[in-house]
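In: need a structure here:
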Amino acid sequence: MAEAIRVVALGNDGDGMAQTPQGRVFIPGTVPGDDVLLADETGTHATLERIVTPGPDRVTPPCHLSDACGGCRLQHMALPAIAAWKTARVVEALQRTGFTDIPTPATHQVAPYGRRRVDLAFRRVDRRIVLGLHRRRGDVVDMTQCTVLDPALFALLAPLRQVLHSLPAVHAGGDVQINLLDSGPDLLIALDGTPDANDRRILAQFGKSHGIPRISLRAQPPETLALTGPVFHHFDGVRVVPPPGAFLQVARDGEAAIRAAVLGNLPRKGLKAGIIELYAGCGTLSFALAEHAKVNAYEGDRAAFACLKQASGGTRVLPALR
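Out: Coordinates of the predicted model:
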């Protein structure tokens, strides 16, 4: 009978790491302290047969799709242990680059059901649309549950499956990125067919029915397929018009924690010369920083720069394209 082996650490991808007679292996679905039996080993990767004795940080995943869905790799691990692992990775990265005097990192864990940005794949399977995330190196897993996604976005998935099924421009499948802006969900869709007037009509009606002011086609540059209302978002009271597929921090409370950390560590003196902000995006931090000093906000993405420039009038934000 095979002997159980002990998982001793987590690898960079969140897989448990153990030492076998053949060498080090990484085992998805395990946490440090687990005693496990392996089904098979291929190089440095192994498949879990069963857990003999669970480690102290193992918990029951809150989502029944956690073993299949490729979105969450550590739902079987206690939140304090996840925070400690991520903190250690940041400290190790700083140490490798030569930092020695590293302050104690502050941590923040986003509440469940707080994610407002998601990138999903969809496929036609047996005369229906499967919409969700890819399992590891595998097919799309239909997202029938999610304890991470904002309920407003999750509620959109069922009608989204229906409208994608009805689109003539959807042959085998595609993908869709959704941002939850202050104006409502903002969709950026990649299709494997060419949308015609009928596709646009269907999407416009879908947008009106579900409070989606803009649906865009992933292209260079993105093309508007349906526009049924104003598109906007706010950063520190400043109204911006994000481009399709704009980068947002994944959760509002996570964004607020980052903002508070940045502002809390501004120097008390020496701001008269202004602040240089790199990767300013659409203004996530720019307008908050501008309350303290002039901000030279640098951004390399032309669409994000145009958004920031349009919104910066009358503020101390000075956008620059670099």
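In: could you use CA atoms for every contact and neighbour count after this?
Out: Will do.
In: tell me where the stretch 1-150 of the chain has strands.
Out: Along the stretch 1-150 of the chain, the segments classed as strands by DSSP state E, counting those that start in this stretch run 5-10, 16-20, 23-27, 35-42, 45-53, 117-125, 128-134, 140-142.
In: closest one to L94 among those?
Out: Using C-alpha to C-alpha as the measure, strand 5-10 is the one of the strands of the stretch 1-150 of the chain that comes nearest L94, at 18.6 Å.
In: helices or strands next to the closest one in the packing?
Out: Secondary-structure packing of strand 5-10 (3 or more C-alpha pairs under 8 Å, 6 or more residues apart in numbering; DSSP states H and E): strand 16-20, strand 35-42.
In: could those strands go into TSV alongside distance to F26 and mean neighbour count?
Out: Formatted as TSV, the helices and strands packed on strand 5-10 follow (distance: least, C-alpha to C-alpha, whole Å; neighbours: other C-alpha atoms under 10 Å):
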stretch	distance to F26	mean neighbour count
strand 16-20	5	20
strand 35-42	9	15
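In: next up, for comparison:
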Amino acid sequence: MTTVTIKRLGQQGDGIASGPIFAPMTLPGEVVSGVLDGALLTEVRIDTPSPDRVAPPCTHFRSCGGCQMQHASDALVSDWKRDIVTNALKIASLETDTRPTVTSPSHSRRRATFAARRTKKGAMAGFHGRKSDTIIAVPNCILVTPTVRAALPLCEELAVAGASRKAALSITVTDSAEGLDIAVSGGKPLDGPLRVALAGLCEQHRIARLTWEDEQIGMRVPPAQPVGVARVVPPAGAFLQATAHGQQTLTDFVRDVVGPAKKVADLFAGCGTFALPLAETSEVHAVEGDRDMMAALDAGWRGATGLKRVTTETRDLFRRPLLPDELSKFDAVVIDPPRAGAAAQMAELARAQVPVIAHVSCNPQTFARDAETLCKAGYVLDWVQPVDQFRWSAHVELVGAFRLAHIAA
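Out: So this is what the prediction gives:
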């Protein structure tokens, strides 16, 4: 047996001791022992627990891979996620006011992707086990909304109807006011009998929309999501903020950055998470590479009342970023790129000298890289706000507030 003292948490939530030695589900300050396998401590035993160690609130935590941090106090997790952001900025030689993390409540994830597999006795649906392909049933999951959790038996029925013996279905379940929005991948090819079976399940369970691979099986009613005063029907399986609380929180901080700007560009706009709420006070030009998402945003704007003009543009911002002459007409820019960040677009923003930029990110490392580009071009990073929509995970999002140095804060 090897005994070590945990010094810190890694970015995936594992405890790290000198060496480095990685010990899963341990906390800073704990003395732990186990069997050393390379750099990994296995069969971990907690000899001296941290005062921040808590009893996991979910009965599935030990086996389920959906959460990583339920053994730690909320305060420790909140501070750890704030530190992830601070440390990423420090590596880029940037300092700012990194605010305390805002965390979404339990039972609030409105979307989950379950795995479902046929068995000899029927089917099983749930999340994959920790570092495993085994499916763990999670009937008491405290992460997702009650409506999403109640869809687990339906996921099993979908597996019985359309899963092969060899592979599990991937079933994305989204909570909407009109009912469940379900998108399935990894199943059998559609044929007549399968279409009939799926249509029957759609009607029996009052599913708002059911999509199999890329084909819509049925839509009883469009599964709209509220976005500000508008209602948007996202394309099946399209990106959606994980919680309604997180969406509102991010939107509120983006509003704070944009302020009274009259004309705003929203880059990587998705289905209008920020564009539509901002249109309550500003004209907005929304740019996104996915044509269907742009169509959903436009339909949401046209169906709402009281909004200022919103224009849309389908454009690959990785290959064709907006250039300074296109950006010069805007008073503020909102940018919310994927995890890889937006190096090319940031370079053009730095050249354009747009007065104010609200940068939303799901990756502190690429955010710090892109923030460095802006700061070297004369921007000031006034503050960063971490937001934790993915409670008990290693994931953290943030909003950063940038302004040109000569503009008063």
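In: out of the helices and strands packed on strand 5-10 of structure 1, flag the one nearest L308 of structure 1.
Out: strand 16-20 (42.3 Å).
In: matching residues in structure 2 for the longest helix along structure 1?
Out: Criterion DSSP state H: the longest helix present in structure 1 is helix 79-96. Counting by TM-score structural alignment, helix 79-96 of structure 1 falls onto residues 74-91 of structure 2.
In: need the contact partners of that stretch.
Out: With C-alpha atoms under 8 Å, 6 or more residues apart in numbering as the test, stretch 74-91 of structure 2 has contacts from 9, 11, 52, 69, 95, 98-103, 364-365, 368, 386, 392, 394, 396.
In: that one vs structure 1 - mean distance after superposition?
Out: Superposed on structure 1, stretch 74-91 of structure 2 shows a mean distance to its aligned partners of 1.1 Å (mean C-alpha distance after the TM-score superposition for structure 1).
In: all the helices of the stretch 101-250 of structure 2, residue numbers only.
Out: 146-149, 152-162, 192-204, 244-258 (DSSP state H, counting those that start in this stretch).
In: nearest to A299 of structure 2, of these?
Out: Short answer: helix 244-258, nearest of these by C-alpha to C-alpha, at 19.7 Å.
In: now the next helix or strand after the closest one, how far from the chain's geometric center?
Out: The helix or strand immediately downstream of helix 244-258 of structure 2 is strand 263-267, counting by DSSP states H and E. Using C-alpha atoms, centre = their mean, to the nearest Å, the distance from the centre of strand 263-267 of structure 2 to the centre of the chain it belongs to is 21 Å.
In: quick one: contacts for whatever residue of structure 1 lines up with H205 of structure 2?
Out: Matched across to structure 1, H205 of structure 2 falls on H210, judged by TM-score structural alignment. H210 of structure 1 is in contact with L156, counting by C-alpha under 8 Å, 6+ apart.
In: from A78 of structure 1, how far off is H210 of structure 1?
Out: 36 Å (C-alpha to C-alpha, to the nearest Å).
In: and T228 of structure 1, by the same measure?
Out: Relative to A78 of structure 1, and taking C-alpha to C-alpha, T228 of structure 1 is found at 43 Å.
In: confirm that D292 of structure 2 sits in a helix.
Out: Yes. D292 of structure 2: assigned to a helix according to DSSP: H, G, I helix; E, B strand; the rest coil.
In: what do we get in structure 1 for it?
Out: Counting by TM-score structural alignment, the partner of D292 of structure 2 is A303.
In: is it true that its match touches V241?
Out: No. Applying C-alpha atoms under 8 Å as the test, A303 of structure 1 and V241 come out as separate, 10.2 Å apart.
In: common neighbours of the two, please.
Out: With C-alpha under 8 Å, 6+ apart as the test, A303 of structure 1 and V241 reach no residue in common.
In: which ones are touching the residue lying closest to the match of D292 of structure 2 once chain neighbours are set aside?
Out: Nearest in space to A303 of structure 1, with sequence neighbours left out and distances taken as C-alpha to C-alpha, 6 or more residues apart in numbering, is P243 at 6.1 Å. Residues in contact with P243 of structure 1 (C-alpha under 8 Å, 6+ apart) are A303, A304, C307.
In: what remains of these once you look at structure 2?
Out: Retained in structure 2: A303, A304, C307, out of the contacts of P243 of structure 1 (criterion both residues aligned by TM-score structural alignment, their matches' C-alpha atoms under 8 Å).
In: which of those residues tops the neighbour count?
Out: When neighbours are taken as other C-alpha atoms under 10 Å, the top entry among those is A304 (24 neighbours).
In: what about that one, distance to G245 of structure 1?
Out: Taken as C-alpha to C-alpha, the span from A304 of structure 1 to G245 of structure 1 is 10 Å.
In: same deal with D175 of structure 1?
Out: 12 Å.
In: more neighbours: which of the two?
Out: G245 (21 against 18).
In: excluding its backbone neighbours, what's nearest that one?
Out: L188 (6.0 Å).
In: for the aligned partner of that neighbour in structure 2, what are its contacts?
Out: Under the alignment by TM-score structural alignment, L188 of structure 1 pairs with A183 in structure 2. A183 of structure 2 makes contacts with I171, T172, V173, L210, T211, W212, E213, A236, G237, as judged by C-alpha under 8 Å, 6+ apart.
In: which one of those residues has the most neighbours?
Out: Ranking those using other C-alpha under 10 Å puts I171 first, with 27 neighbours.
In: what's the matching residue for that one over in structure 1?
Out: In structure 1, the residue equivalent to I171 of structure 2 is V176, according to TM-score structural alignment.
In: the residue nearest to that match when sequence neighbours are not counted: neighbour count?
Out: Spatial nearest neighbour of V176 of structure 1, excluding adjacent residues (C-alpha to C-alpha, 6+ apart): I189 at 4.3 Å. I189 of structure 1 is flanked by 23 other residues according to other C-alpha under 10 Å.
In: give me the distance between I189 of structure 1 and G207 of structure 1.
Out: Applying C-alpha to C-alpha, the value for I189 of structure 1 to G207 of structure 1 is 13 Å.
In: quickly list what's touching both of these two.
Out: With C-alpha under 8 Å, 6+ apart, I189 of structure 1 and G207 have common neighbours I215.
In: give me every residue that touches L27 of structure 2.
Out: By C-alpha under 8 Å, 6+ apart, L27 of structure 2 lies in contact with I6, R8, L9, D14, G15, P49, S50, D52, R53, A72.
In: switch to 6 Å and redo it
Out: G15 (C-alpha atoms under 6 Å, 6 or more residues apart in numbering).
In: translate it into the numbering of structure 1.
Out: Under the alignment (TM-score structural alignment), L27 of structure 2 pairs with V31 in structure 1.
In: what's the counterpart of A293 of structure 1 in structure 2?
Out: The equivalent of A293 of structure 1 in structure 2 is S282 (alignment by TM-score structural alignment).
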